[in-house]
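**Student:** Give me a model of this one.
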Amino acid sequence: MARRKHPDPRRVFHIRLSNAEYADIERKAQDAGVTMADLMRTACREAIVVSQTDTKVNAGELRRQNYLLAAIGNNLNQLARHVNTHKQDADGLTLALHLRLIAHDIQKAFSLDGELIDERARS
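**Tutor:** Predicted structure coming up:
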């Protein structure tokens, strides 16, 4: 037997839900004062979708930033160790150099312009 064609050319989308999921969506629709179909259409239209390509590109950038941040953490640990070891005669020049390296790593990690390092630190 052939299917009856509906005069309005619309599509039907079927979705399987558990009883708990169905009840949750039904409650949300009632709270909003809309039908479940309206709620689902609105949710689908307004959903933010991240493509797999974007995710892969972002993952590579995040790995790079994590690597650089780990280097910054290493520099901070070296600086703290130096200060704690040489409390009486901490070399100001060495400390300044370490701080400049840390600032440079932060700039590199986050692609910041040269404004991060204060002008006083450059002299």
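**Student:** okay, CA-based contacts and neighbour counts for the rest of this
**Tutor:** Fine.
**Student:** ok, longest helix in the protein?
**Tutor:** helix 52-85 (DSSP state H).
**Student:** what's it packed up against?
**Tutor:** helix 92-109 (3 or more C-alpha pairs under 8 Å, 6 or more residues apart in numbering; DSSP states H and E).
**Student:** For the comparison step, fold the sequence that follows:
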Amino acid sequence: MASPGRPRKQAEDLRSRSIKITVTDAELAALKEHAQEAGMPLARYLREAAVKTQVVNRQDWRRLVFQVNRIGNNLNQVARWCNTYKDAAEAAGVVAALMQIDRGIRDLALPSRDASEGDAS
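**Tutor:** Model (predicted):
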């Protein structure tokens, strides 16, 4: 007779590996607090956080920040021009400049996680 409750896990679903990490007392307390707030045991919280987190390569991040700064500078130049030449500002020219900024923002896509996983950096 089968017992009620959860079905038995298959052999490939059993957790048989462990990872040891070293943390400070403050980090451990924060992790335990976050796990408690999430309503799950610490081990499950850490597993889910590690699997669901996407790490961004620092070089990609620097490139992204550089591009956002350039776009911000362009936007400031358009705003300054509009404020200076309010009477002469042609809507079409301003819209074209804003569309160019919009394209720049859309072009900032970071490499996908799959592409960066092969990176050893």
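**Student:** Just give the TM-score of the two.
**Tutor:** In this superposition the chains share a TM-score of 0.57, using TM-score structural alignment, normalised by the length of structure 2; 90 aligned residues with a C-alpha RMSD of 2.7 Å.
**Student:** rewinding a little: enumerate the positions of the longest helix of structure 1 that are buried.
**Tutor:** Across helix 52-85 of structure 1, burial judged by 16 or more other C-alpha atoms under 10 Å covers 65, 68-69, 71-72, 75-76, 79, 83.
**Student:** How about stretch 36-49 of structure 2?
**Tutor:** 42, 45-46.
**Student:** I'd like to know which of those residues is nearest to residue 57 of structure 2.
**Tutor:** Residue 57 of structure 2 has its nearest neighbour among the buried residues of stretch 36-49 of structure 2 in residue 46, at 20.9 Å by C-alpha to C-alpha.
**Student:** Map that closest one across to structure 1 for me.
**Tutor:** The equivalent of residue 46 of structure 2 in structure 1 is residue 40 (alignment by TM-score structural alignment).
**Student:** check which helix or strand covers its match.
**Tutor:** Element membership for residue 40 of structure 1 (DSSP states H and E) is helix 36-46.
**Student:** for that helix, packing partners?
**Tutor:** Here helix 36-46 of structure 1 touches helix 19-32, going by 3+ C-alpha pairs under 8 Å, 6+ apart.
**Student:** How far off centre is the helix it packs on?
**Tutor:** 30 Å (C-alpha atoms, centre = their mean, to the nearest Å).
**Student:** now it and helix 36-46, what's the angle there?
**Tutor:** Taking axes from the mean of the first three to the mean of the last three C-alpha atoms, to 10 degrees, one finds helix 19-32 of structure 1 and helix 36-46 inclined to each other by 90 degrees.
**Student:** Could you look up the SS state of residue 17 of structure 2?
**Tutor:** Classification of residue 17 of structure 2 by DSSP: H, G, I helix; E, B strand; the rest coil places it in coil.
**Student:** Now check it against structure 1: what is it aligned to?
**Tutor:** Residue 17 of structure 2 maps onto residue 10 in structure 1, by TM-score structural alignment.
**Student:** what residue lies at the spatial centre of structure 2?
**Tutor:** Taking C-alpha atoms, centre = their mean, the centroid of structure 2 lies closest to residue 54, which sits 6.2 Å from it.
**Student:** From residue 66 of structure 1, how far off is the residue mapped onto residue 65 of structure 2 from structure 1?
**Tutor:** In structure 1, residue 65 of structure 2 lines up with residue 59, judged by TM-score structural alignment. Computed as C-alpha to C-alpha, to the nearest Å, the residue 59 of structure 1 to residue 66 of structure 1 distance reads 10 Å.
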